[in-house]
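Novice: sequence and predicted structure below; questions after.
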Amino acid sequence: MNLEKSVLPDGKETAFTKFNRVVITGGAGYLGSALCHFITSKMKVNCDEIHVYDNLFYNQGTLVSKSLVNDRVSFFKESVLDWSDNLKESIKGADVIIPLAALVGAPLCDKNKELAYNLNYKWYEQLLPYLENQVVIYPNTNSGYGTTGDGVCNEETPTNPLSLYAKTKDDTEKLLLSNYNRTVAFRLATVFGTSFRTRTDLLVNNLVKRAMEDGSISVFDGHFRRNYIHVKDICSAFTFAMNYWPLMIGNVYNLGNDAINTTKLTLVQQVCRQTNASFTHDDSRTDPDKRDYVVSSQKLYDLGYEAKVTLTKGIDEMKKFYSMFDASDDQKCRNY
C-alpha cells in the first residue's frame, strides 16, 4: 500500500492509502454486497482490485450479481472454511481484509452451533499466522453488551454476551485485538435498509414487512431499547476506516446512529405512522432476545465520521422494496 497525506473532516492530517488489494469474505451477503458496490461505484477507496469470497449459502447469486460484476472484482465461490490456495494467496497479497463471512444472528447460530463456532471464531485463529502487514477491519455486534441497565454503553463498558452468536463475535474481537495490532473493530448496531441481498428478518425491515402485509403489529417487550444504523452508513464507516486506518488500528468503535437510539415501542409507532398500520400490545409474550441498552458511537464521531440515514428514510426505502418484493426470494432474504 502507498501512503499519501490527507485531512480528516475535523482538519487533522493523517495518511491516505492507495490499496493494491482488498479481500472481503462473505462479500455476497447483506453487508458484503452493499460494501462491494459502495467501494466500486462511489470511488470512496483508491484500490486496484477486490477479491470477494462467498459460498452463496442462501442461493442469492442472482440477487447480488450486479454488485460483483465489475472489472476490479474477482469473485470466488468458496467456503472460507476450506482454506483454499486461492484464499491463502489472496490474504497474503492483501492490504486490507474485511471478514464478513459469518453465521449472523442468535437463532441461526443456535441451530448450527458447531458451524457458528468454526466460522465465527475458529477461522480467525487459523487466520492469525497469515497476517503480517494487512489491516483487518472486523465487524462485531453490539449485542455483546447484553442488558446494561440505565447507563449508556461506550467502548469501555464491559461486554455481557447473552447468546452464542454474541459470544463468538465478542471472543473473536478480543482474539484479534490481543494478537494483531493492525485491527480495527466495529461493534455494529441493528442494521436496516436495502441491499442487493436485503435481509427481511432484521427488526426494522421485518416490522415494515409485517405492517404492509398484515396491517397490524403486535408489540411485546416494547420498553426494550435498541440502536440502529443503515447499511449505507456501515459501508461509509468501513471505507472511512480504510482511508484513515493509521488513526484507528488497535481500537474498537461502536457503530450506530445515536440519533435513532429508541425503544421497540417507539420504533413500532413510527413504522405504523409511515405505513398506515396499527399496533396492539401483547403482555403475554416475551422476546427470547433480552438485549436492552443504549449505545454511544461518540468515539467514532470524534474522528469525523457521520451516520446520515434516518429511520424515516429507511422505513420509506423498505416500503418501496416490499412493494416490488417477489415472495419467491423470501428464503434468500432472511437468515432465519
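Specialist: Arrived safely. Residues are numbered from 1 along each chain as shown.
Novice: switch to C-alpha atoms for all contacts and neighbour counts from now on
Specialist: OK.
Novice: please work out how many residues are found near residue 113.
Specialist: 14 (other C-alpha atoms under 10 Å).
Novice: show me what contacts the closest residue to it other than its chain neighbours?
Specialist: Leaving aside its sequence neighbours, residue 113 sits nearest to residue 164 (C-alpha to C-alpha, 6 or more residues apart in numbering; 7.7 Å). Neighbouring residues of residue 164 by C-alpha atoms under 8 Å, 6 or more residues apart in numbering: 106, 109-110, 113.
Novice: now residue 293
Specialist: Contacts of residue 293 (C-alpha under 8 Å, 6+ apart): 145-153, 224-227.
Novice: could you do residue 212 as well?
Specialist: 275, 277, 319, 322.
Novice: need those in a markdown table with neighbour count, secondary structure and distance to residue 240, can you?
Specialist: Listed next are the contacts of residue 212 as a markdown table, based on neighbours: other C-alpha atoms under 10 Å; DSSP: H, G, I helix; E, B strand; the rest coil; distance: C-alpha to C-alpha, whole Å:
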| residue | neighbour count | secondary structure | distance to residue 240 |
| --- | --- | --- | --- |
| 275 | 18 | helix | 34 |
| 277 | 20 | coil | 38 |
| 319 | 20 | helix | 29 |
| 322 | 16 | helix | 31 |
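Novice: and these, which two are furthest apart?
Specialist: 277 and 322 (14.6 Å; C-alpha to C-alpha).
Novice: included below, for side-by-side comparison, is a second structure:
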Amino acid sequence: MSRIVITGGAGYIGSLLTGVLLDEGHEVRVIDALLHGGDSLISHIWNPRLRFLHGDVSQAGQWEDLVAEAEAIVHLAAIVGFPACRDVGEQVARRFNVEAVKRVFEVGKNAKRFVYSSTYSVYGVSPDGEAVTEESPLQPQSLYAETKVEAENYLRSVRDAGCAPVVFRFATLYGVSPRTRFDLIVNQFVLEAMTNHKLVIFERDYNRSFVHIRDVIDAIRAALDAPDQKVRGETFNVGSDQGNHSKVDIVHRIQKQIPSVEIEYRDLTFGGDMRDVRVCYDKIERELGYRAERTVDQGIVEVRDAIANRLIAEPQLSRYRNHSFVVQ
C-alpha cells in the first residue's frame, strides 16, 4: 500500500485515477481547488483510505502537510487548455501552471516519485510532417503550452533530487470519466453531433494525436510502479501510433456511429493553439512496456452511449468545460 497525493484529483483525469488507486488498496490524498465542482468524488467519500482537502496548491496552505507525507505525487492541478489560460491571463496561468509545480515539488521532496501532467501541445507542429519524439524541438503555440514547457524545464533541473520527477506529454484525451470534459475534440464533436446534429469543422486536415482516458490512467500507474532508473528525469509521450488522426478522419469516424450528423467545413483560423502534429510513442513502450490499447472508435461509441442513455444528464453545463470559470 502506498500513500499517493493527487493534485487536481476532482478533475477529468484525477477523479478516475482516484477510484482506480483506491480499488488497488492505496491511501489516496486528493487536493483540489474545485473550480469545476466536486461531484466527481462523491462515490468515494465514505472510503476510509481517501482524504480530501479543498485547497489551492499555488498558495501556501494546509495541503502542504498532505504533500509532505506523500510517498508519491501525481500533479494534475493546472489551468488546462489554451482557452482557459487565455481567459485567466498570463499572471494567473503562470501562478497555477508554473509556480505551483515548483511549490508542490519542493514541499513533496521526500516522496519517491513525482508524476507531472504535461501535453503534446509543447511540440506545436511536426517538422516536415514527421512524427515528433521526446527529443524533437519544442514550438509551443499558446500560453498554455508555454507554461508547460517552463514547468518541464524546472523539473528537468531537479532530476537529481531525492524525489524522482517524470514528465508525461499526454495526447488529446477522450472518453468518459466521473468528470467528463466536453471541450476536447472527440467528446465535443460527439456531443455536437448528438445534440445539434451538425458539425462545423475548421482546419480539417490538421493532424492531432488522441488517447483514451483509461490509457492515461494505465500510464500513470506504470510510472508509479517503474524502477527509479527508468523514469527519473525522463519525459514520455503518452498515446499510441493508432491515435494519430486528422480532424477530417475523426469526423468520418463519428459519421459512421452517428449517420444523421451534417458536416460543414470552413477554411478559417482563429489563433491560439494551432497544433498540427503527429507523435511517436516508441519510447514509453520500450522503456515502460506500456501501450495504449483503446481506439478512437471505441471512445466515440462510449461517449455517444453515455449521452444517449443520459448517464451524463446535462452535458451542456459549464462544469464539463475547463474555460468557463473565474479564478481570483
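Specialist: Now that the structure is in, tell me what you want to look at. Predicted, not measured: the structure shown is a model, and the values here were computed from it.
Novice: please state their TM-score.
Specialist: Remark: TM-score between the superposed chains equals 0.90 [TM-score structural alignment, normalised by the length of structure 2]; 311 aligned residues with a C-alpha RMSD of 1.6 Å.
Novice: aligned partner of residue 319 of structure 1 in structure 2?
Specialist: Using TM-score structural alignment as the criterion, residue 319 of structure 1 maps onto residue 304 of structure 2.
Novice: quick check: closest non-adjacent residue to its match.
Specialist: Using C-alpha to C-alpha, 6+ apart, the closest residue to residue 304 of structure 2 is residue 190 (6.3 Å).
Novice: sorry, back to before: which one of the contacts of residue 212 of structure 1 is nearest residue 127 of structure 1?
Specialist: Checking these one by one against residue 127 of structure 1 (C-alpha to C-alpha), the nearest turns out to be residue 322, at 39.0 Å.
Novice: the closest one and residue 209 touch, don't they?
Specialist: Yes. Counting by C-alpha atoms under 8 Å, residue 322 of structure 1 touches residue 209, with 6.8 Å between them.
Novice: in the stretch 151-300 of structure 2, which spans are helices?
Specialist: With DSSP state H, counting those that start in this stretch as the criterion, the stretch 151-300 of structure 2 has helices at 185-195, 213-225, 228-231, 247-257, 282-288, 296-308.
Novice: residue 104 of structure 2 is nearest to which of those helices?
Specialist: It is, among those and with distance given as C-alpha to C-alpha, helix 213-225, at 17.1 Å.
Novice: structure 1: matching residues for that closest one?
Specialist: Taking TM-score structural alignment, helix 213-225 of structure 2 hits residues 231-243 over in structure 1.
Novice: mean shift of that stretch relative to structure 2?
Specialist: The superposed stretch 231-243 of structure 1 is, by mean C-alpha distance after the TM-score superposition for structure 1, a mean 0.5 Å from where its aligned residues fall in structure 2.
Novice: which residues does that stretch contact?
Specialist: Against stretch 231-243 of structure 1 from outside (C-alpha under 8 Å, 6+ apart): 15-17, 31, 34-35, 38-39, 44-45, 96, 137, 184, 191-195, 248, 255, 305, 307-309.
Novice: of all the helices of the stretch 151-300 of structure 2, which one is nearest residue 34 of structure 2?
Specialist: Evaluated with C-alpha to C-alpha, the helices of the stretch 151-300 of structure 2 place helix 213-225 nearest to residue 34 of structure 2, the distance being 20.1 Å.
Novice: run the angle between the closest one and helix 296-308 for me.
Specialist: Helix 213-225 of structure 2 and helix 296-308 are oriented at 120 degrees to each other (axes from the mean of the first three to the mean of the last three C-alpha atoms, to 10 degrees).
Novice: which of the residues in helix 213-225 of structure 2 are buried?
Specialist: Buried residues in helix 213-225 of structure 2, counted by 16 or more other C-alpha atoms under 10 Å: 213-224.
Novice: ok, these vs residue 4 of structure 2, which is closest?
Specialist: residue 224 (9.4 Å).
Novice: coming back round to it: would you mind giving the buried residues of helix 213-225 of structure 2 as a markdown table with distance to residue 279 of structure 2 added?
Specialist: Below are the buried residues of helix 213-225 of structure 2 laid out as a markdown table (distance: C-alpha to C-alpha, whole Å):
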| residue | distance to residue 279 of structure 2 |
| --- | --- |
| 213 | 17 |
| 214 | 19 |
| 215 | 16 |
| 216 | 15 |
| 217 | 19 |
| 218 | 19 |
| 219 | 16 |
| 220 | 19 |
| 221 | 22 |
| 222 | 20 |
| 223 | 20 |
| 224 | 23 |
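Novice: nearest spatial neighbour of the counterpart of residue 144 of structure 2 in structure 1, skipping sequence neighbours?
Specialist: Residue 144 of structure 2 maps onto residue 165 in structure 1 when the alignment is built from TM-score structural alignment. In space, and not counting its chain neighbours, residue 165 of structure 1 is closest to residue 106: 5.0 Å by C-alpha to C-alpha, 6+ apart.
Novice: what's the answer for residue 279 of structure 1, then?
Specialist: Looking at residue 279 of structure 1 with C-alpha to C-alpha, 6+ apart, the closest residue is residue 217, at 4.5 Å.
Novice: what about the equivalent of the one you found over in structure 2, how many residues nearby?
Specialist: With TM-score structural alignment defining the correspondence, residue 217 of structure 1 maps onto residue 199 in structure 2. Residue 199 of structure 2 sits with 19 neighbouring residues when counted by other C-alpha under 10 Å.
Novice: who's in contact with residue 199 of structure 2?
Specialist: Contacts for residue 199 of structure 2 (C-alpha under 8 Å, 6+ apart) come out as 189, 192-193, 261-264.
Novice: residue 223 of structure 1 too?
Specialist: Contacts of residue 223 of structure 1 (C-alpha under 8 Å, 6+ apart): 263-265.
Novice: apply 10 Å and report the result again.
Specialist: Listed by C-alpha atoms under 10 Å, 6 or more residues apart in numbering, the contact partners of residue 223 of structure 1 are 262-266, 292.
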